[in-house]
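Q: Provide a 3D model corresponding to the input given below.
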Amino acid sequence: MAYAIRPFRDDDADALSNLALAAIREIGPQAYSEAQIEAWAARHSGPDMYRRRVAEGAMIFVAADAEDRPVAYALLEPDGHLDRLYNHPDHTRRGLAVQLLLAAETHAANNGLTRLFTEASELARPAFERAGYAVIQRRDLKIGGVPIHNYAMEKRLD
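A: This next block holds a predicted model:
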């Protein structure tokens, strides 16, 4: 199947919200407990968040299928923070996450940033590593009182 990386459009918001929730609920159990998945899903933002974040200066890169339906996305904040990277469960293991990260990297470099950073889930960590990110540290935190972990990671662009 052919995919294209393109910028976010307002009409993508519902699809991105739905695919993120599907990823959390369907892919998440490969690395996280049921309680962790429920806590993560409970703090998931709805479609309006995407429009608001773009209005605030974030860039959202969308991987779309041949029918131009969003199947994965990455959200890059103006300071180089990659806040979100989600793949729909039906479109994993196709290199889309790395393609999205490379698109974000190109955009960041073209805008004078010298560093990208993120807090990657256990499941996203391998994609970030394939794209050249290094783990800074494991982060143990709580979401809704439920212990969970992720990884502080970064990539230098200089």
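Q: CA atoms for contacts and neighbours, from now on please.
A: Will do.
Q: Which residue, other than its chain neighbours, is closest to the residue nearest the centre of the chain?
A: Geometric centre of the chain, nearest residue: Leu85, 0.9 Å, by C-alpha atoms, centre = their mean. Leaving out its chain neighbours, the residue that sits closest to Leu85 by C-alpha to C-alpha, 6 or more residues apart in numbering is Ala74, at 4.4 Å.
Q: I'd guessed that neighbour sits against Ile60; true?
A: Yes. Between Ala74 and Ile60 there is a contact under C-alpha atoms under 8 Å: 5.7 Å.
Q: Next, the structure of the following sequence, for comparison with the previous one:
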Amino acid sequence: MTITEIVQCIMDGGEVPASAALGAVEARALLNVAAADRSSLVRSEAVDKHCDSIRSVGPQFYPPSVVEDWEEGLTPDIHVNAMEGGEVFFVAVGQIDNDSAVLGFATHRIDDARDGGSVYVRGLATRRGIGSALLRMVEAHAIGQGATSIHVEASLAGVEFYKANGFEEVGRGDTLLASGRPIACVFMRKTLTST
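A: Below is the predicted model of the structure:
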């Protein structure tokens, strides 16, 4: 299956063979899920995995105070509110110690007619292709929505990941964390092409 076919299958509510999307990892989009189900999944899984990603990778690039600030702003409602605002979430689920668990997630959003995205993967699931597969799904979704490019405000921890996936640096600066405090980031952009 092509990435576009995978995304369309997900958007239509179909099952994507794990081998087609992420090998042993299943990916799905949270598009037309009932609010209660969406809220429950995001509250119980996404915030924990977001924090895990920050705790396991962030300290290699930022001082402890910044990592604490980064994690502090991640409340249980942050992802639910993002979804209600139109942000689309893709979640990678796999096995950890024989239990099904969220391994990472990615998002696609449109801010002021500019497409943006982000990818977070649990520390123990990095360097397995999960983040890249999630990012491809975000890109395919963005293309399906008519986007010609996608922008990210990459944490210093994510710069090499985004470069490896075809993004180019367009600037450096700070962005605001959910806590309201600044964090150094690299502004990156990728031109999207449908294949």
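Q: hang on, the earlier thing: how near is the equivalent of the residue nearest to Leu85 of the first structure over in the second structure to Pro59 of the second structure?
A: Residue pairing (TM-score structural alignment): Ala74 of the first structure is matched to Ala106 of the second structure. According to C-alpha to C-alpha, to the nearest Å, Ala106 of the second structure stands 21 Å off from Pro59 of the second structure.
Q: out of the two, which sits in the busier spot?
A: Ala106 (23 against 15; other C-alpha atoms under 10 Å).
Q: So the more buried one lies in a helix, does it not?
A: No. Ala106 of the second structure: not assigned to a helix; according to DSSP: H, G, I helix; E, B strand; the rest coil it is strand.
Q: Run through the residues that contact it.
A: 89-91, 117-120, 131, 134-135, 138 (C-alpha atoms under 8 Å, 6 or more residues apart in numbering).
Q: Please give the element, helix or strand, for the nearest residue to Met153 of the first structure once chain neighbours are set aside.
A: Excluding its sequence neighbours, the residue lying closest to Met153 of the first structure (C-alpha to C-alpha, 6+ apart) is Val135, at 4.4 Å. Using DSSP states H and E, Val135 of the first structure sits within strand 134-143.
Q: packing partners for that strand?
A: When contacts are defined as 3 or more C-alpha pairs under 8 Å, 6 or more residues apart in numbering; DSSP states H and E, strand 134-143 of the first structure packs onto helix 34-42, strand 146-156.
Q: Packing partners of whatever helix or strand comes next after the shortest one?
A: Same thing as helix 34-42 of the first structure. On the C-terminal side of helix 34-42 of the first structure, the closest following helix or strand by DSSP H and E is helix 48-55. Judged by 3+ C-alpha pairs under 8 Å, 6+ apart, the packing partners of helix 48-55 of the first structure are helix 13-26.
Q: quick revisit: counterpart of the residue nearest to Met153 of the first structure over in the second structure?
A: The equivalent of Val135 of the first structure in the second structure is Glu169 (alignment by TM-score structural alignment).
Q: Mind telling me what His79 of the second structure corresponds to in the first structure?
A: Aligned by TM-score structural alignment, His79 of the second structure pairs with Tyr50 of the first structure.
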